[in-house]
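Engineer: sequence plus the predicted model coming up.
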Amino acid sequence: MGQHIRDYTGRSLYRFLNWDIFLAWVPVMLALLLDGVFSFYRQRRISWPLRIVSGVLVVSWLLFYPNSAYLVTDMIHPFVHYKPNGRFVHDLEFWYHLFLFVTAAVVGLGLGTYSLSSLQLLVAERYGAVRSWVFACIVLVLSSIGIYIGRFVRWNSWDVFTDPHKIWSDVVHIVGDPAELHFMLVFSSMMLVISLVGYLVMRGGMFRLQGRSSRW
């Protein structure tokens, strides 16, 4: 996605965006695997190995899900890295930079909508529509906090397994610092609004296209 921008600007500042977009696809791949596992459930008797596999997939999905909407926060980079000459709003290069990250943010919200909607349907099938929406809202709240952690505390999804002591230390620091806690709550609330609105709009459009509105 960023190749044309680099060709135009002669910059290679945004190579990280390829990695961020890849991470945004990981929850989609995990959701597809879960769909396959549950399809297997419907056809055969559930065994404990499959329960373990599905549990690992769900936990992994929860840890990687914030990477999708995380792309929204990448929109800060044009303002951080771009060096304007004069009034930047009249500089075409700046708009190339900005449109790149706006496009990435929309892609991230779309990928997040697809994977969360997929799991919500699985929850609705087993526990009903109301509980599926409770599940979706909880995931969006946790994801918004996860996006704050990824952007400002700089955790990765896999740090839960590779460096749990650091995570515990950072949590204690955040909770014990009123200014940091306030910033986290406000930022996470803004991300929650963006994620929720994006999810409702994109999910509604997706279901209308598929003719599956009745499964909400």
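Structural biologist: Received it, and whenever you're ready, just let me know what you need.
Engineer: only C-alpha atoms from now on, for both contacts and neighbour counts.
Structural biologist: Fine.
Engineer: measure the residue minimising distance to the centre of the chain to Arg151 for me?
Structural biologist: Ranked by distance to the mean C-alpha position of the chain (C-alpha atoms, centre = their mean), the top residue is Ser68 at 2.5 Å. Distance of Ser68 to Arg151, given as C-alpha to C-alpha, to the nearest Å: 13 Å.
Engineer: the residue in the chain sticking out farthest from the centre sits in which helix or strand?
Structural biologist: Within the chain, the residue lying farthest from the chain centre (C-alpha atoms, centre = their mean) is Gly86, at 35.3 Å. Using DSSP states H and E, Gly86 falls within no helix or strand.
Engineer: now it: how far from Trp95?
Structural biologist: Relative to Trp95, Gly86 is positioned 14 Å away (C-alpha to C-alpha).
Engineer: could you pull out the buried residues of the longest helix along the chain?
Structural biologist: When every helix of the chain is counted residue by residue (DSSP state H), the longest turns out to be helix 92-127. Residues of helix 92-127 classed as buried: 93-94, 96-98, 100-102, 104-124 (neighbour count, 16 or more other C-alpha atoms under 10 Å).
Engineer: what helices or strands is that helix leaning on?
Structural biologist: If you count contacts as 3 or more C-alpha pairs under 8 Å, 6 or more residues apart in numbering; DSSP states H and E, helix 92-127 packs onto helix 3-9, helix 16-43, helix 66-69, helix 77-81, helix 129-148, helix 178-210.
Engineer: let's see 10 Å
Structural biologist: The elements that helix 92-127 packs onto, with contact taken as 3 or more C-alpha pairs under 10 Å, 6 or more residues apart in numbering; DSSP states H and E, are helix 3-9, helix 16-43, helix 48-64, helix 66-69, helix 77-81, helix 129-148, helix 178-210.
Engineer: below is structure B, check it against A:
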Amino acid sequence: MLFFAKMYHFMALNVLLAYIPLEISFHFKQVGRRMFLLLGSFWLLFYPNAPYLFTDFFHLERLSIYQGMNQIFGQSLSDWLSFSLLTIGICVYGFLGMATVITVINESFQRNILKKKWQGLLLIVLINFLSSLAIFVGRFDRLHSVHLFTKPVQTIQLIFFDWSVNKVLFVLLLTMMQLILLASIAGLKGLELIE
């Protein structure tokens, strides 16, 4: 994206941010319970960057291949390259990042942090709800994960204490979308290639 997408250079940063929870999840098995809780906290701070990628699909409207409602798609190869790079970045890092929720839940059960199935399901819903809140402030208030460190009070206030009807509806919609995507990911994890 950084080198080939002529109009989606910003996606390189978005994909990098979505990779952070994936990288953190690689280290869960190597640490003890306390360090897992610390790593899990950092994971939760950066996790919303993965499902946030799916909101970047609206940038497709900038491509000339989508101009005109009644026209056949354009054949601009550079636009189709941009389309491909955007879609690959969103899907690969969006889905891989979201799959780390399953890793967090499994590790939490193995460490006896969670003991019952309903606790795992409740944690999944809570993670996705918090993620949807973060996506809302990221998309509409233009906050980034780093603002939790540079402007912690304003960021927390904006996330948790500044509500509107649109914010509630958006958060509920995105929470449902994430739950459906996670259910799809969980279903795909059970598939195996036939030899």
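Structural biologist: Sure thing, it's come through. This structure is a prediction, so every number in the text was calculated from the model and none was measured.
Engineer: quick one, which of the helices and strands packed on helix 92-127 of the first structure gets closest to Val171 of the first structure.
Structural biologist: Closest approach to Val171 of the first structure among these (C-alpha to C-alpha): helix 178-210, 9.8 Å.
Engineer: between helix 129-148 and the closest one, find me the angle.
Structural biologist: In this structure, helix 178-210 of the first structure runs at an angle of 130 degrees to helix 129-148, with axes from the mean of the first three to the mean of the last three C-alpha atoms, to 10 degrees as the basis.
Engineer: sorry, back to before: wait, isn't the residue nearest to the centre of the first structure in contact with Val26?
Structural biologist: Yes - under the contact definition of C-alpha atoms under 10 Å, Ser68 of the first structure touches Val26, with a separation of 8.6 Å.
Engineer: next, show the common contact partners of the two.
Structural biologist: Jointly contacting Ser68 of the first structure and Val26 under the rule C-alpha atoms under 10 Å, 6 or more residues apart in numbering are 111-112, 115.
Engineer: now the residue nearest to the centre of the first structure: how far from His4 of the first structure?
Structural biologist: Between Ser68 of the first structure and His4 of the first structure the distance, using C-alpha to C-alpha, works out to 22 Å.
Engineer: and Ile167 of the first structure, by the same measure?
Structural biologist: The gap separating Ile167 of the first structure from His4 of the first structure is 38 Å, by C-alpha to C-alpha.
Engineer: so the two - more neighbours on which side?
Structural biologist: Ile167 (17 against 11; other C-alpha atoms under 10 Å).
Engineer: what strand or helix carries that one?
Structural biologist: For Ile167 of the first structure, the element it lies in under DSSP H and E is helix 164-176.
Engineer: and that helix, how far from the chain's centre?
Structural biologist: Here the centre of mass of C-alpha atoms in helix 164-176 of the first structure, compared against the chain's by C-alpha atoms, centre = their mean, to the nearest Å, lies 22 Å away.
Engineer: which strands or helices does that helix pack on?
Structural biologist: Counting contacts by 3+ C-alpha pairs under 10 Å, 6+ apart, helix 164-176 of the first structure is packed against helix 159-162, helix 178-210.
Engineer: neighbours around the equivalent of Val153 of the first structure over in the second structure, how many?
Structural biologist: With TM-score structural alignment as the criterion, Val153 of the first structure lines up with Asp141 in the second structure. Burial measure for Asp141 of the second structure: 13 neighbouring residues, criterion other C-alpha under 10 Å.
Engineer: doesn't Ile159 make contact with Asp141 of the second structure?
Structural biologist: Yes - assessed by C-alpha under 10 Å, Asp141 of the second structure is found in contact with Ile159 at 9.5 Å.
Engineer: hey, what's in contact with both of the two?
Structural biologist: Taking C-alpha under 10 Å, 6+ apart as the criterion, Asp141 of the second structure and Ile159 both touch 134-135.
Engineer: do I have it right that Ser78 of the second structure meets Lys6?
Structural biologist: Yes - the pair Ser78 of the second structure and Lys6 passes the contact test of C-alpha under 10 Å, sitting 7.8 Å apart.
Engineer: who's more crowded, those two?
Structural biologist: In this comparison of Ser78 of the second structure against Lys6, neighbours counted by other C-alpha under 10 Å, the higher total goes to Ser78 at 16 against 12.
Engineer: for that one, give me its contacts.
Structural biologist: The neighbourhood of Ser78 of the second structure, defined by C-alpha under 10 Å, 6+ apart, consists of 4-7, 63-65, 84.
Engineer: can you redo these as TSV with distance to Ile135 of the second structure?
Structural biologist: As requested, the contacts of Ser78 of the second structure are exported to TSV (distance: C-alpha to C-alpha, whole Å):
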residue	distance to Ile135 of the second structure
Phe4	27
Ala5	24
Lys6	25
Met7	22
Leu63	24
Ser64	27
Ile65	28
Ser84	23
